[in-house]
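J.: the following block contains a protein sequence and its predicted model.
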Amino acid sequence: MFCYQCEQTAKGEGCKTMGVCGKKPEVAALQDLLIYALQGLALVAVEGRKAGVTDEEANLFTCEAVFSTLTNVDFDPERFVALIKRTVALRDSLAQKVKAAGGKTDFSEAAFTFQPAADLNGLVKQGEEVDLKNASDDNADIQSLKHILLFGIKGVAAYADHAKILGQEDDQVYAFIQESLVNLLRKDMGLQDWVGLVLKCGETNLRAMELLDAGNTGTYGHPVPTEVPLGAKAGKAILVSGHDLKDLEMLLKQTEGKGINIYTHGEMLPAHGYPELKKYSHFYGHYGTAWQNQQKEFAEFPGAILMTTNCIQKPQQSYQGNIFTTGLVGWPAVAHVDDKGCPSLLDKVKSAVGLGCSSQGKDFSAVIKKAQELPGFAADTDKGKVMVGFARNTVMGVADKVIQAVKDKNIRHFFLVAGCDGAKPGRNYYTEFVEKVPSDCVVLTLACGKFRFFDQNLGDIGGIPRLLDVGQCNDAYSAIQIAVALSQAFECGVNDLPLSMVLSWYEQKAVAILLTLLHLGIKDIRLGPSLPAFVTPNVLNVLVENFDIKPISTPDEDLKTILG
C-alpha cells in the first residue's frame, strides 16, 4: 500500500505497510480501486451532461463513494466491495442512457472498461495496480497538484454529502467532483492548469460549505451562545460523535421520555448552540475531547456510542459491543444503523438500488436498547462548562461593539486558531499559542483543534469573550463571512484586517478548506504541525510566492512576527 493523504502519515512520507489510522493494506487497495472505478463512471457522467443527461443517482453515489475513502470513515472491506460493484453497474446503466441521447460513450480510458474481479483477493490485486504510486505522473510537481486535487475533492464530497442529507445540493458541485475525477486521468495538462484546478476546488468547496450552512441553519436555526456542561448527569447515556446534526436530531426524538441523556463528543460539541436541538431537555452536555482520544474516552463512557461521520478509530474490545456506526462510517464487526425501510448496503448492490435512501429516517432502537442495558453515570459530576454558538450571526450581531473596540484599540488583533486535532507530536504548539496570545487580542476557533484549549477561561474585552467558538470544521464558512463583513465595515481587504490565521490540519476536509482560503486570496496563513507530504518543494514555493503560506515555528516567534 501507499497512502499519504493525512497529516499523521508514517515518517511524514507515506504509510506503506499499515495505515497509522488503522487502515489495512487491503482496505487501502480497495479505496484506490473505488476511486479508479469512479473515474470510469465520471467519464460517462461528464459526457452525459453535454448530451443533456444528468443522473441524480449517479451524482449522489459518486459523492458518497468519494467521501467513503476519506481518512477515518470506512474500514470495512466488504462495504468497499459493494461500492466498487455498484459503481460499475451505475457506469454501464448511465452509458446506455447517454448513448441513447446521442452522447459519447466510446471511451478509450481503461477506467471505463474496468471490470471488477470476482472475489476480494482479486479486487485487492486490482487496487494495488492503480494505487497512488502506480498511477503516478512522471512529473513530480504535477503529481503533487493532482493529489492535492484528489484529496481536496474528498473534502468537498464530505461537505456536499452532509448538505444533501439536509436537503441542500447544487449540481455544479457534483459536476466539479466528476470533472476532477476525469481530469486526474489526463496527461496533457501543464503546471498552471493544475494550479487553476486546485483553486477551482477551493471555490467549489466554498459552495459546498455554503450549502451545508444553509442546511444546518435553515433546519436548526442560527447558533446562539450556549453554556455546555463538561460533567455528567446521573442516568443512562448515549454519546454521539462525528458531525451529522440530522442523526443527532433523530436520536433526540427517539430518546424523548426514555430516561436517557444525550452527550456530544468531538466535533458534535457545537450542536448545543442550535435552537432546534437545544429544546430537547435530555440533550445534556459534552463528554471527552478530540477524535484521537476516543479509545481511552469511549472505554470509560458508561453508555452506548454512535459514530455519525468520519473520525472513527479501531474500537477497543472493552467497548466494541457498545459502539454503533451509521451513514458512511464502517468498521468490521461493528453494528451499523441503516435508514429505516432501506436495504443494507450489500442488499442495495444485489438489488441495484442506489444510495441516498433517507426519507424514512433511521431506527436507533438498537442504540437505545444498548444504552438501557449499560449502567450509565452513577452520579452527577461537575467538570466545568464551555461556551459555544459564536457563529457569524452571533458575532455580527455585536459587530458595532467589535468595530468600536478595534477603533478604540481595546482589541488589537484577531487570531483564527482552527483546524483538525491529531495524535502526532507538535500540536501542543496550539495550546501554548493561545495561552500566550496577549490579553488585548481575541481568538476565534473551529473544528476539533480547539480541544487543545477549548476549556480555558481567557476572559473578555468589554463583554466580548476572548475565546469564540465558531463551530465545526465546515463552519469555516461562517468564519469567512465574519472576516468579509469586518473587511467591509473597515473598508479594507480581508488581508488588511488585524486578523491572522493559524491552522492545523489532519485529513482531507482541512485540505479543501485551505484551498478555499487560497481561492479567496487570503494570505499569510500559518499551517502545521507539519506540511503535507504530498506537496513538493516546487509546489510549496508556488504557495509561498503567491499566498505567503508558511509553516508554524514557535508560538513566541510567530506572535512576535504577527504582532510586531
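T.: Looks like it came in fine.
J.: hey, let's count contacts and neighbours off CA atoms from now on
T.: Noted.
J.: would you state the strands of the stretch 251-400 of the chain in chain order?
T.: 260-264, 283-286, 304-307, 323-326, 335-337, 385-388 (DSSP state E, counting those that start in this stretch).
J.: Asp455 is nearest to which of the ones you listed?
T.: Proximity to Asp455 (C-alpha to C-alpha) singles out strand 385-388 among the strands of the stretch 251-400 of the chain, at 5.8 Å.
J.: neighbours around Cys420, how many?
T.: Using other C-alpha atoms under 10 Å, the number of residues around Cys420 comes to 25.
J.: and it, how far is that from Cys473?
T.: Distance, Cys420 to Cys473, by C-alpha to C-alpha, to the nearest Å: 8 Å.
J.: let's bring in a second one:
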Amino acid sequence: MENCMFCYQCQETAKGTGCTMAGVCGKSSEVAALQDLLIYVTKGLSVVTTRLREEGKDIDESVNHIISVNLFATITNANFDKDSIVEKISKTLSVKEELLERFEDREGLPDAAEWNGNKSEYAQKAMSKEVGILATRDEDIRSLRELITYGLKGLAAYSKHANSLLKDNEEIDAFLQKALSKTLDDSLSVDDLVALTLETGKYGVDGMALLDAANTGAYGNPEITTVDIGVRNNPGILISGHDLKDLEQLLEQTKGTGVDVYTHSEMLPAHYYPAFKKYPHFAGNYGNAWWKQKEEFEKFNGPILMTTNCIVPPAASYKDRLWTTGATGFPGCRHIDGEYGQVKDFSPIIEQALKCKAPEEIETGTIVGGFAHEQVFALADKIVDAVKSGAIKKFVVMAGCDGRMKSRDYYTEFATKLPKDAVILTAGCAKYKYNKLNLGDIGGIPRVLDAGQCNDSYSLALIALKLKEVFGLDDVNDLPIVYNIAWYEQKAVIVLLALLYLGVKNIHLGPTLPAFLSPNVAKVLVDNFGIAGIGTVEDDLELFFGESK
C-alpha cells in the first residue's frame, strides 16, 4: 500500500504484476490516482442511476454518455491529461448530486455514491483506502471486480462510438451501470461475480452489434479494398484511433483544401467502407501499429489527430502537431472539443497542415482488407467449397492487439509458419504483425482476412456462427477454427468475454495472461472454458495442427 500507484489493466504492466511508480504507458502516478478516483465516482453515479431506474425513474441519455466517456478516458493510452480527468470528476459529482435530489430513500448508499468533495480534496481522496484497485482486499473478489470493470470499459468504448453516430441503447447503458454498481457490493460472492462476468460478455455482444449497425448504417458494409501505403506530394493530416464520425467530419472539412488525409493504425479499416471512397483526398494508410508512432509521426511532417487510444507520450519534435479529441487528452497538446451530435471544428488542424511539408515516404505498396461479415458471407459458397475440398483445412483467429514487447514477434513467426492450407481471420491492430507479409491466397481467397478494427471482432463471431450454420453443426467449437489471440487493453477484454458468452472454448491468449487474473479466477477460466496461454511457435503449431514447422 506504500506504492505511488497500482495499475495492472494492460498486458505490458510492469514485471507482469502491476505498475507501482509510473505506468509503462507513460501515465504518471498522479494521473493514475485521479483516474482511479474517476472510476470510483463513476461507480457511485452508477449506483444512483441504477437505484433510480429501480424506482421507475428515467435516466437522461446525457448521463449515460458521461459514464461511457469516463470509462473510455481511463482505457490504457487514452487520456494522460490531469486537468481533463479533474474536470470529468467534477462533472460526475455535480450530476450525481442533482440525481440524488430525486431519491426517495438514500439509506444504504456506498461511500462512492455519497462522497462529494471539491477539487482541493481530489488528490487526498484518490489515495484513500476506499479508492483504487487495492481497496478490495480479497484477491479473487478483486480479480473478478477488475475483470468486469475492464470489460465494461471496453463496452463503454463501443457505446461511445455508436453514440457518436447518434445511436443509443438504454438496455446496454442500464446494464453497464448496474454492473459497475455491483462491483461495490460486498455481499456478492465469487460465484455471483463469475455470473456477472459472463453477463458482461452477453452485453459485449449486444454492444458490438449496436456499433456494427451504427457504422454500416452510416457508411455501408465494408468491402474488399486495396489500400495504398505510400504517400502523395500534398501536405497531409494523419488520423488515428477508431472514431469513424471524426474521420467523416475531417474528410468533409478538408475537401478542396489541398490537404490529404491518411489513416494510421486502427483507423486503417475506414478505407473498407463505401461511403469514404468518394473522397479523392483520402490518400491511404501511413505507418503501422500504435506503438511505432514516435518514429513514424516524426516523419509524417503534418498534424496527427488522435480520436481514441492509443497515444504514446509524444516526442518534443512533433508534440505541437499532435491533437486530441473525444475522450483522449495529453498535457500540452491541443484538444478539439465537440459534444454529442455536434460538428467539430477541425479548421485549426487544417491550417497547421497547410504550413507543413508532405509526409516522408516510409514504405510503398498496398494491403488488402475489408473482410467483415457481409463480405465474407458473399464469399461463403467459395469458402465452403474450399473447406469441403480440403483446400482450406483450418481458420485461425488471430485478432486483438499489437504492442511493444519483443515476445509479440511470436505472432509474426506463427503466421509465417502456418500450414499453407490455413487462413487467418483477424481484426484489431494485431494484424500489423503479419498483414504486410506475402502469405498468398487459396483459390483466390487471401490467407489473411481482415475484418477491421478491434471493434469489428463482432464480424469474426458472426462468421463463425454462419459457418456453424452452413456446416450444420450443433456446437461452434466443432468448426475447423482455432483461436490464438493477442491482447493489450480493455477492448480486448470485452471481446474475450463476448466470445466466452457465445460458447467459444479453448482460446489461447498471449503473449502473457492478464495480471489481474488471480490464480483461482484463472483456474475457473481454464477449467470451464479452456483458456490457455501461448507456448513456442513450434509447440503451438503441433497443438493446433498436429505438426511443427
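T.: Sure, I can see it. Worth saying up front: this structure is predicted, and the values here are computed from it rather than measured.
J.: that older thread, hey, what's in contact with both of Cys420 and Cys473 of the first structure?
T.: Shared contacts of Cys420 of the first structure and Cys473, defined by C-alpha atoms under 8 Å, 6 or more residues apart in numbering, are found at Ala447, Cys448, Ala510.
J.: surely the last one is within a helix?
T.: Right, Ala510 of the first structure. Yes: under DSSP: H, G, I helix; E, B strand; the rest coil, Ala510 of the first structure sits within a helix.
J.: for the strands of the stretch 251-400 of the first structure, give me a markdown table that also has mean neighbour count and distance to Ile464 of the first structure.
T.: Converted to a markdown table, the strands of the stretch 251-400 of the first structure look like this (neighbours: other C-alpha atoms under 10 Å; distance: least, C-alpha to C-alpha, whole Å):
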| stretch | mean neighbour count | distance to Ile464 of the first structure |
| --- | --- | --- |
| strand 260-264 | 26 | 26 |
| strand 283-286 | 22 | 23 |
| strand 304-307 | 26 | 34 |
| strand 323-326 | 22 | 39 |
| strand 335-337 | 20 | 42 |
| strand 385-388 | 20 | 12 |
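J.: output the longest helix belonging to the second structure.
T.: If you go by DSSP state H, the second structure has its longest helix at helix 190-219.
J.: what's Val24 of the second structure aligned with over in the first structure?
T.: Alignment note (TM-score structural alignment): Val24 of the second structure maps to Val20 of the first structure.
J.: correct me, but its match touches Ala10?
T.: Yes: with contact defined as C-alpha atoms under 8 Å, Val20 of the first structure counts as touching Ala10 (6.6 Å).
J.: counterpart of Arg408 of the second structure in the first structure?
T.: When the first structure is aligned by TM-score structural alignment, Arg408 of the second structure is paired with Arg427.
J.: how close does its match get to Phe451 of the first structure?
T.: According to C-alpha to C-alpha, Arg427 of the first structure stands 11 Å off from Phe451 of the first structure.
J.: so what sits against both of these two?
T.: Common neighbours of Arg427 of the first structure and Phe451, using C-alpha under 8 Å, 6+ apart, are Asp421.
J.: give me the most central residue, the second structure.
T.: Lys491 (3.3 Å; C-alpha atoms, centre = their mean).
J.: run through the residues that contact that residue.
T.: Tyr150, Gly151, Lys153, Gly154, Leu155, Ala157, Cys454, Asn455.
J.: point out the ones among the residues you listed that are inside helices.
T.: Tyr150, Gly151, Lys153, Gly154, Leu155, Ala157.
J.: my read is that the fifth one contacts Gly207, right?
T.: Yes: in this structure, Leu155 of the second structure is within contact of Gly207 by C-alpha under 8 Å, at 6.2 Å.
J.: for those two, work out which one has more neighbours and name it.
T.: Using other C-alpha under 10 Å as the criterion, Leu155 of the second structure and Gly207 rank with Leu155 on top: 31 against 28.
J.: for Asn455 of the second structure, see how far away the more buried one is.
T.: Separation of Leu155 of the second structure from Asn455 of the second structure (C-alpha to C-alpha): 10 Å.
J.: count of residues packed around the residue nearest to the match of Arg408 of the second structure when sequence neighbours are not counted?
T.: Among residues not flanking Arg427 of the first structure along the chain, Pro529 sits closest, at 6.0 Å (C-alpha to C-alpha, 6 or more residues apart in numbering). Look at Pro529 of the first structure: counted by other C-alpha under 10 Å, it has 24 neighbours.
J.: Pro529 of the first structure -> the second structure?
T.: Using TM-score structural alignment, the partner of Pro529 of the first structure in the second structure is Pro511.
J.: Val44 of the first structure now?
T.: Match for Val44 of the first structure (TM-score structural alignment): Val48.
J.: quick check: its match touching Glu101?
T.: No: the criterion here is C-alpha under 8 Å, and Val48 of the second structure misses it with Glu101 at 10.4 Å.
J.: neighbour count winner among those two?
T.: When Val48 of the second structure is set against Glu101 and neighbours are counted by other C-alpha under 10 Å, the residue ahead is Val48, at 27 against 10.
J.: ok, the closest residue to Thr113 of the first structure other than its chain neighbours - contacts?
T.: Spatial nearest neighbour of Thr113 of the first structure, excluding adjacent residues (C-alpha to C-alpha, 6+ apart): Gly40 at 7.5 Å. Counting by C-alpha under 8 Å, 6+ apart, Gly40 of the first structure touches Val88, Arg91, Glu109, Ala110, Ala111, Phe112, Thr113, Phe114, Val182.
J.: before we move on, back to that, could you check which residue of the first structure pairs with the residue nearest to the centre of the second structure?
T.: Checking TM-score structural alignment: Lys491 of the second structure goes with Lys509.
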